[in-house]
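J.: below are the sequence and a predicted model for it; my questions follow.
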Amino acid sequence: MTNRFVEKLLNFGPLSDEERWVLLAATSDARKVIARKDLIREGDRPGPVFVILDGWACRYKILPNGSRQVLAYLMPGDCCDLHVGLLAEMDHSIQTVTAALVATIDRLEMDAIMDRHKGIAKAMYIAQLVDEGTMRAWITSMGRRSSIERVAHLMCELYLRARNIGLNVDPHVAFPLSQLMLADSLGMTPVHLNRVLKELRREGAMDMQRGRLLITDPGKLIHIAGFDANYLHRRLRSAA
């Protein structure tokens, strides 16, 4: 089975054969996790580095009134919280969205790997910078983009990320997120989100159907969102 974690890090720099073997060995003891299962919760002591090899997960916070804010999505190849072990407790929770294959790397082992293998360390730091750039893009959306711009921007991002790791069956990409979860990501009610999705469908920009996302007019969706993929270090291109 392809190790998407190794593939992702290879996008950020060359890895020697030894470094690839080290990463494969570190993630070889993966376990299957059911959907909607917390890997770690806010307030817990930080645990190992989680690596998502298959399936989707998310970071989230629960507010005192019981509402939820989704903070980020984790796709195959992503890892969680490289340096959070420096803190006394988790300030957010991580939960699987779908059934997932999750590897865990002990933090002392991860530190030793990065100390000994500079190629891995550099790739991991770049991956973390991309995560931070994504977080800044989400903050910008929540603070300054209109509802339709906010939805369009998230769809561009998720489509691009999913396509770039091979989750596409042209012209669709696998998209396991419910409207409720998307609403929790965007700071909107499900009713409001549903209206915006209908508007984007009427515009001929995109459509969501049965666990799939179809970008019918990438140029139009990019224009609506004002999307610039520089923070992902990838580019969303119109179909040729």
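T.: Okay, I see it.
J.: can we go C-alpha only for contacts and neighbour counts from here?
T.: Fine.
J.: enumerate every residue touching the residue lying closest to Val97 once chain neighbours are set aside.
T.: For Val97, ignoring the flanking residues on the chain, the nearest one in space by Cα to Cα, 6 or more residues apart in numbering is Ala57 at 4.7 Å. Listed by Cα atoms under 8 Å, 6 or more residues apart in numbering, the contact set of Ala57 reads Tyr73, Leu74, Met75, Ile94, Gln95, Thr96, Val97, Thr98, Ala100.
J.: pretty sure the third one sits against Phe50.
T.: No. Here Met75 lies out of contact with Phe50, judged by Cα atoms under 8 Å, at a distance of 11.9 Å.
J.: tally of neighbours for Phe5?
T.: 20 (other Cα atoms under 10 Å).
J.: of the contacts of Ala57, which belong to helices?
T.: Among the contacts of Ala57, none falls in helices (DSSP state H).
J.: quick check: of those residues, which lies closest to Asp207?
T.: Tyr73 (19.8 Å; Cα to Cα).
J.: separation between that closest one and Gln128?
T.: Distance of Tyr73 to Gln128, computed by Cα to Cα, to the nearest Å: 14 Å.
J.: put this next to the previous one:
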Amino acid sequence: MQVLALKENQDVVREGDRPSRSCLILSGFVCVYKITGEGKRQIVTFNIPGDIPDLQSLHLKVLDTSVGTITPCSVGFIPHEALHDICIRHPRIMSAFWRETLIDSAIFREWMTSMGRREAYGRIAHLLCEMLVRMKAVGLAEDLACNLPITQAEFGDALGLSTVHVNRILQELRANGLIELKGDRLNILDWDRLKEEGGFDPTYLHLEREREAS
């Protein structure tokens, strides 16, 4: 595995690429996104350390999305040849890879539900809940707090909202005593209410050892 240090706002792979390797996020945050014909970006997921955001390229030879860094990242590149060999020799690892892509699909379905059926306030509340639970699962959250280096513009690109609208909703969440957001540091002040406002049920994340914030 080749490990590279990447700067923020740098593409790891681009839509249309035919990669011969997949990327494992070792540190930092990345997003998977598409660009419309008018040049607008739609983020379809955020990825954190431990994720392999382009694992599907092991079987789908042409990428239909791009992967870009949000923060400086350390990324490990694993040749597809090595991954295929691992899958042949270790069926349990192959099953784990398959499960990973199925969970990615489940997250995408939940995001689509948010985009189509939740109001802006609920969309942001739901995404904050998701990110805390996912980061808690990999040891990157402490109780109800974590570093969340996602800008308001990136929230907007993920949720179909303008930056101004995102700012307004975050201010409302603060005013309602649900969250505290200082720089990149997110503190959730009322977990139960935030879950309720976002309609958040972590089942779709399929975290078998999940210890939900209390």
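T.: Looks like it came in fine. Quantities reported herein were computed from a predicted structural model and do not represent experimental measurements.
J.: could you tell me which of the contacts of Ala57 of the first structure count as buried?
T.: Neighbour-count burial (16 or more other Cα atoms under 10 Å) applied to the contacts of Ala57 of the first structure gives Tyr73, Leu74, Met75, Ile94, Gln95, Thr96, Val97, Thr98, Ala100.
J.: show me what Met94 of the second structure lines up with in the first structure.
T.: By TM-score structural alignment, Met94 of the second structure lines up with Ala121 in the first structure.
J.: mean per-residue distance, the helix or strand harbouring that match to the second structure?
T.: Assigned by DSSP states H and E, Ala121 of the first structure belongs to helix 118-144. On superposition with the second structure, the mean distance recorded for helix 118-144 of the first structure (mean Cα distance after the TM-score superposition for the first structure) is 0.9 Å.
J.: skipping its backbone neighbours, what lies nearest Pro202 of the second structure in space?
T.: Nearest one to Pro202 of the second structure, counting by Cα to Cα, 6+ apart, is Glu130 at 7.3 Å.
J.: from Leu102 of the second structure, how far out is that neighbour?
T.: Distance, Glu130 of the second structure to Leu102 of the second structure, by Cα to Cα: 17 Å.
J.: go on, Glu110 of the second structure?
T.: Using Cα to Cα, Glu110 of the second structure is found at 13 Å from Leu102 of the second structure.
J.: same deal with Thr203 of the second structure?
T.: Counting by Cα to Cα, the separation of Thr203 of the second structure from Leu102 of the second structure is 13 Å.
J.: more neighbours: which of those two?
T.: Leu102 (14 against 10).
J.: for that one, give me its contacts.
T.: Counting by Cα under 8 Å, 6+ apart, Leu102 of the second structure touches no other residue.
J.: check which residues of stretch 92-106 of the second structure are buried.
T.: Neighbour counts using 16+ other Cα under 10 Å place Met94, Phe97, Glu100, Thr101, Ile103, Asp104, Ala106 of stretch 92-106 of the second structure among the buried residues.
J.: residue boundaries of the helices in the second structure?
T.: 80-89, 91-117, 120-137, 152-159, 163-175, 191-198.
J.: centroid residue for the second structure?
T.: With distances taken as Cα atoms, centre = their mean, Phe46 lies nearest the centre of the second structure, 2.1 Å away.
J.: map it across to the first structure for me.
T.: Mapped onto the first structure by TM-score structural alignment, Phe46 of the second structure lines up with Tyr73.
J.: pretty sure its match sits against Ile52.
T.: No. Using Cα under 8 Å, Tyr73 of the first structure makes no contact with Ile52, being 10.9 Å away.
J.: would you mind measuring from the counterpart of Arg174 of the second structure in the first structure to Ser178 of the first structure?
T.: Counting by TM-score structural alignment, Arg174 of the second structure corresponds to Arg201 in the first structure. Distance from Arg201 of the first structure to Ser178 of the first structure, counting by Cα to Cα: 16 Å.
J.: and Ala26 of the first structure, how many neighbours?
T.: 17.
J.: how about the residue nearest to it when sequence neighbours are not counted, what does it touch?
T.: Spatially, and ignoring its direct neighbours in sequence, Ala26 of the first structure is nearest to Ile105 (6.3 Å; Cα to Cα, 6+ apart). Applying Cα under 8 Å, 6+ apart, one finds that Ile105 of the first structure lies in contact with Ala26, Thr27, Pro48, Val49, Phe50, Val51.
J.: quick one: buried ones out of those?
T.: Buried members of the contacts of Ile105 of the first structure, counted by 16+ other Cα under 10 Å: Ala26, Thr27, Pro48, Val49, Phe50, Val51.
J.: narrow those residues to those in strands?
T.: The members of these that map onto strands under DSSP state E are Val49, Phe50, Val51.
J.: map the first one across to the second structure for me.
T.: Read that as Val49 of the first structure. Mapped onto the second structure by TM-score structural alignment, Val49 of the first structure lines up with Ser22.
J.: picking that back up, closest to Asp184 of the second structure out of the helices of the second structure?
T.: Closest approach to Asp184 of the second structure among those (Cα to Cα): helix 152-159, 10.9 Å.
J.: buried ones in stretch 117-124 of the second structure?
T.: Arg118, Ala120, Tyr121, Gly122, Arg123, Ile124.
J.: Val97 of the first structure maps to what in the second structure?
T.: Counting by TM-score structural alignment, Val97 of the first structure lines up with Ile70 in the second structure.
J.: list the contacts of that match.
T.: Going by Cα under 8 Å, 6+ apart, the list of residues near Ile70 of the second structure reads Glu8, Asn9, Gln10, Gly28, Phe29, Val30, Cys31, Pro149, Ile150.
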